[in-house]
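> A predicted structure for the sequence below; I have some questions about it.
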Amino acid sequence: MATSLSSNLLIIINLLTFLLSIPILSTGIDLSLHGATNCDKFLQTPLILIGILLLASSLVGFVGVSSRNAFLLWVYLFTTFMLILAALVFSVFAFVVTNKGAGEAVSGARFYEYKLGDYSNWLQKRVSNPKNWMKIKSCLQDTKVCKSLQQANPTKDEFYNKNLTPIQSGCCKPPIECGFTYQNATVWDKPSGFSASNPDCNTWQNNGSVLCYDCQSCKAGVVDYLKTHWKKVATINIIFIALLIIVYTIGCHAFRRVRTERFFDRYMI
């Protein structure tokens, strides 16, 4: 009874996985064909890969247990084991590279400011790589991350009381230490005879398509965003690993059942 239950459970799991893979793969293909922004293009490759992997794995598992094919079940178990291993490696790596860096409080403001050097070297290098940053900056410009601040048109006091996101704080305004005069959320005037040690102060422009998109603070905001979301993904990944281990255990029971049945079919009948 236990072994029959394991086979039935594995069939149900793989059927659900197959159904899940269809919208994931369809979304990835749709983004590759009709994606309008660079952000869409960032998403298409991982979605397509995940969809293909889930589709192939579920089909192999479903056919293997339905046809009592020991080889296909072995391939399925090997793939599942490699997924568990990859998920474990990713979780450990994610926690390691996100253990450094945090926003710094600004006097008289509710938002924080971010410095690139506070974060892990790996994240710094990945984001600061000119090729990567060109794509990220294009994505930020396409999604108009600063537009909501412009539309709200807050007063200086209202602006300083806003809970800006790390990206808004780093990319949509100059660092407060620059001492610029606030006009509106994305227009800050440089004082006469201005000079500053922070290179971001010279990089800032009131042009809505430029702002601080090339600032180190903007890169730091992106890194902080990645850090926060990687931690969330790594935490969720632990649940995913637990589910994979359960599926792998059920698969092992089904695999032993198939091998036992094949043995009796070959030698005992």
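Arrived safely, thanks for sending. Since the structure is predicted, the reported quantities are computational estimates derived from the model, not experimental observations.
> contacts, neighbours, all on C-alpha from now
OK.
> which residues sit in contact with residue 27?
By CA atoms under 8 Å, 6 or more residues apart in numbering, residue 27 lies in contact with 44, 47-48.
> what's the longest helix seen in the chain packed up against?
In the chain, ranked by residue count with DSSP state H as the criterion, the top helix is helix 216-267. Where contact means 3 or more CA pairs under 8 Å, 6 or more residues apart in numbering; DSSP states H and E, helix 216-267 is packed against helix 2-34, helix 38-66, helix 70-97, helix 121-128, helix 166-171.
> Can you give the distance from the last one to the centre of its chain?
Relative to the mean C-alpha coordinate of its chain, helix 166-171 is positioned 18 Å out (CA atoms, centre = their mean, to the nearest Å).
> Report the buried residues of it.
166-171 (16 or more other CA atoms under 10 Å).
> again with the longest one
Of the residues in helix 2-34, 3, 6-11, 14-15, 17-18, 21, 24-25, 27-29, 31-32 count as buried by neighbour count, 16+ other CA under 10 Å.
> Over to the fourth one?
Using 16+ other CA under 10 Å as the burial criterion, the residues of helix 121-128 that qualify are 123-124, 127-128.
> Can you convert these into a markdown table and add a column each for distance to residue 104?
Formatted as a markdown table, these follow (distance: CA to CA, whole Å):
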| residue | distance to residue 104 |
| --- | --- |
| 123 | 18 |
| 124 | 17 |
| 127 | 20 |
| 128 | 20 |
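> Quick check: of these, which lies closest to residue 92?
The shortest gap between residue 92 and any of the buried residues of helix 121-128 belongs to residue 123, at 14.9 Å (CA to CA).
> ok so, going back, dump the helices and strands packed on helix 216-267 into TSV; add distance to residue 152 as well.
Listed next are those as TSV, based on distance: least, CA to CA, whole Å:
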stretch	distance to residue 152
helix 2-34	31
helix 38-66	24
helix 70-97	36
helix 121-128	29
helix 166-171	14
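> who's in contact with residue 99?
Applying CA under 8 Å, 6+ apart, the residues near residue 99 are residue 120.
> Pasting the second one now:
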Amino acid sequence: MVVSLAGFAGACYRNTFLMYLYLWAMFFIIAALIGFVIFAYAVTDKGSGRPVMNRVYLEYHLQDYSGWLRERVTSQSYWSKISSCIRDSHVCGKMRRTYNGGIPETVEMFNVRRLSPLESGCCKPPTECGYTYLNETVWNPGGGIVGGDPDCARWSNYQQQLCYNCNSCKAGVLASLKKSWRKVSVINIVILIILVIMYMVAIAAFRHNKRIDNDEPYGETRMEKTQPSRIHF
């Protein structure tokens, strides 16, 4: 807003300093936006959910992601804060659905739900682990864990733990970040187009002001020469 007001004042009052300030500031803002858009697409170019047989929801695996964003999310110092935030948001508790006066949904109904990356990765064990469904966040090991995924041993029915320390949960966070960063990038691209148009208009206004400033001395001199001389007695 400050930069825009400076540009507006510079254009209206033909202040060269304010116009210079506006153009340089806009240049750095546009460059920063371009850099952020490129960075956002570069760090979220890999990784997506995997389909599961007889399930509508997708499951997420940490090995599908790589690069700076994965290292950032999975670092112990950051993950402790992220997992605490997920736990405090009660995203898993909000998954529960009941019908006909408190009857929980069946496993068939759960399997056709479209779960978010956080719900799929953090609130249930991986399908390959062979857990038996009791409700959305309570699963029975049944005849024993059959999958080789390390997350199978990390799952807990304790509602404050669930799969918050699982790699699938970290992958779900990465998938959520990818989705949100891509949305922000689209918004930034629209803003970038608007700013480029405004920048081009500002350049035209700046050149117009300079042309007027350059023409004024010549115009004043010519008017003085064309005025008739006065004779004084």
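Thanks, I have it. Please read these numbers as outputs of a predicted model, since none were measured by experiment.
> hang on, the earlier thing: who wins for proximity to residue 247 of the first structure among the helices and strands packed on helix 216-267 of the first structure?
helix 2-34 (7.3 Å).
> what's the farthest-apart pair in the buried residues of helix 166-171 of the first structure?
166 and 171, at 8.4 Å, using CA to CA across these.
> quick one: common contacting residues for those two?
In contact with both residue 166 of the first structure and residue 171: residue 221, using CA under 8 Å, 6+ apart.
> of all the contacts of residue 27 of the first structure, which comes closest to residue 159 of the first structure?
residue 44 (35.6 Å).
> Check the spacing between the residue lying closest to that closest one once chain neighbours are set aside and residue 236 of the first structure real quick.
Beyond its immediate neighbours in the sequence, the residue positioned closest to residue 44 of the first structure (CA to CA, 6 or more residues apart in numbering) is residue 28, lying 4.5 Å away. For residue 28 of the first structure, the distance to residue 236 of the first structure equals 22 Å [CA to CA, to the nearest Å].
> Kindly report the same for residue 120 of the first structure.
Noted for residue 120 of the first structure: a distance of 22 Å to residue 236 of the first structure, by CA to CA.
> Could you do residue 251 of the first structure as well?
Separation of residue 251 of the first structure from residue 236 of the first structure (CA to CA) stands at 23 Å.
> How about residue 115 of the first structure?
Residue 115 of the first structure sits 28 Å away from residue 236 of the first structure, taking CA to CA as the criterion.
> Could you check which of these two has the larger neighbour count?
Using other CA atoms under 10 Å as the criterion, residue 115 of the first structure and residue 236 rank with residue 115 on top: 19 against 12.
> dump the residue contacts of the alignment partner in the second structure of the more buried one.
Aligning on TM-score structural alignment places residue 115 of the first structure opposite residue 61 in the second structure. By CA under 8 Å, 6+ apart, residue 61 of the second structure lies in contact with 49-50, 167-168, 171-172.
> Mind doing that once more with 10 Å?
Counting by CA atoms under 10 Å, 6 or more residues apart in numbering, residue 61 of the second structure touches 47-50, 121, 126, 149, 166-172, 174-175.
> Residue nearest the middle of the second structure, spatially speaking?
Most central in the second structure under CA atoms, centre = their mean is residue 181, positioned 2.4 Å from the mean C-alpha point.
> aligned partner of that residue in the first structure?
By TM-score structural alignment, residue 181 of the second structure lines up with residue 230.
> Also residue 206 of the second structure?
In the first structure, residue 206 of the second structure lands on residue 255 (TM-score structural alignment).
> can you count the residues close to that match?
26.
> Kindly report the same for residue 1 of the second structure.
When neighbours are defined as other CA under 10 Å, residue 1 of the second structure has 6 of them.
> and it, what does it touch?
Residues near residue 1 of the second structure by CA under 10 Å, 6+ apart: residue 7.
> Show me what counts as buried in stretch 133-143 of the second structure.
Buried residues in stretch 133-143 of the second structure, defined by neighbour count with 16+ other CA under 10 Å: 133, 135-139.
> ditto for stretch 144-154 of the second structure
149, 151-152.
> which one of these sits closest to residue 222 of the second structure?
residue 151 (86.6 Å).
> Just tell me what residue 244 of the first structure corresponds to in the second structure.
Under the alignment (TM-score structural alignment), residue 244 of the first structure pairs with residue 195 in the second structure.
> wait, what's in contact with that match?
Applying CA under 10 Å, 6+ apart, we find residue 195 of the second structure in contact with 26-27, 29-30, 33, 189, 201.
> Distance-wise, check it relative to residue 22 of the second structure.
For residue 195 of the second structure, the distance to residue 22 of the second structure equals 12 Å [CA to CA].
> Residue 262 of the first structure: which of the helices and strands packed on helix 216-267 of the first structure is closest?
Closest to residue 262 of the first structure of those is helix 70-97 (CA to CA; 8.5 Å).
> Need the residues that contact stretch 139-155 of the first structure.
Residues outside stretch 139-155 of the first structure that contact it (CA under 10 Å, 6+ apart) are 36-42, 133-138, 158-162, 164-165, 167-169, 171-173, 182-187, 208-211, 213, 222.
> Kindly write the PyMOL command that selects the buried subset of those residues.
Applying 16+ other CA under 10 Å to the contacts of stretch 139-155 of the first structure, the buried members can be selected in PyMOL as follows:
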select buried, resi 38+39+40+41+42+133+135+136+137+159+160+164+165+167+168+169+171+172+173+182+184+185+186+187+208+210+211+213+222
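> any idea how far residue 30 of the first structure is from residue 47 of the first structure?
Applying CA to CA to residue 30 of the first structure and residue 47 of the first structure gives a distance of 10 Å.
> overlap in contacts of these two?
Common contact partners of residue 30 of the first structure and residue 47 (CA under 10 Å, 6+ apart): residue 24.
> This completes my enquiry, with thanks.
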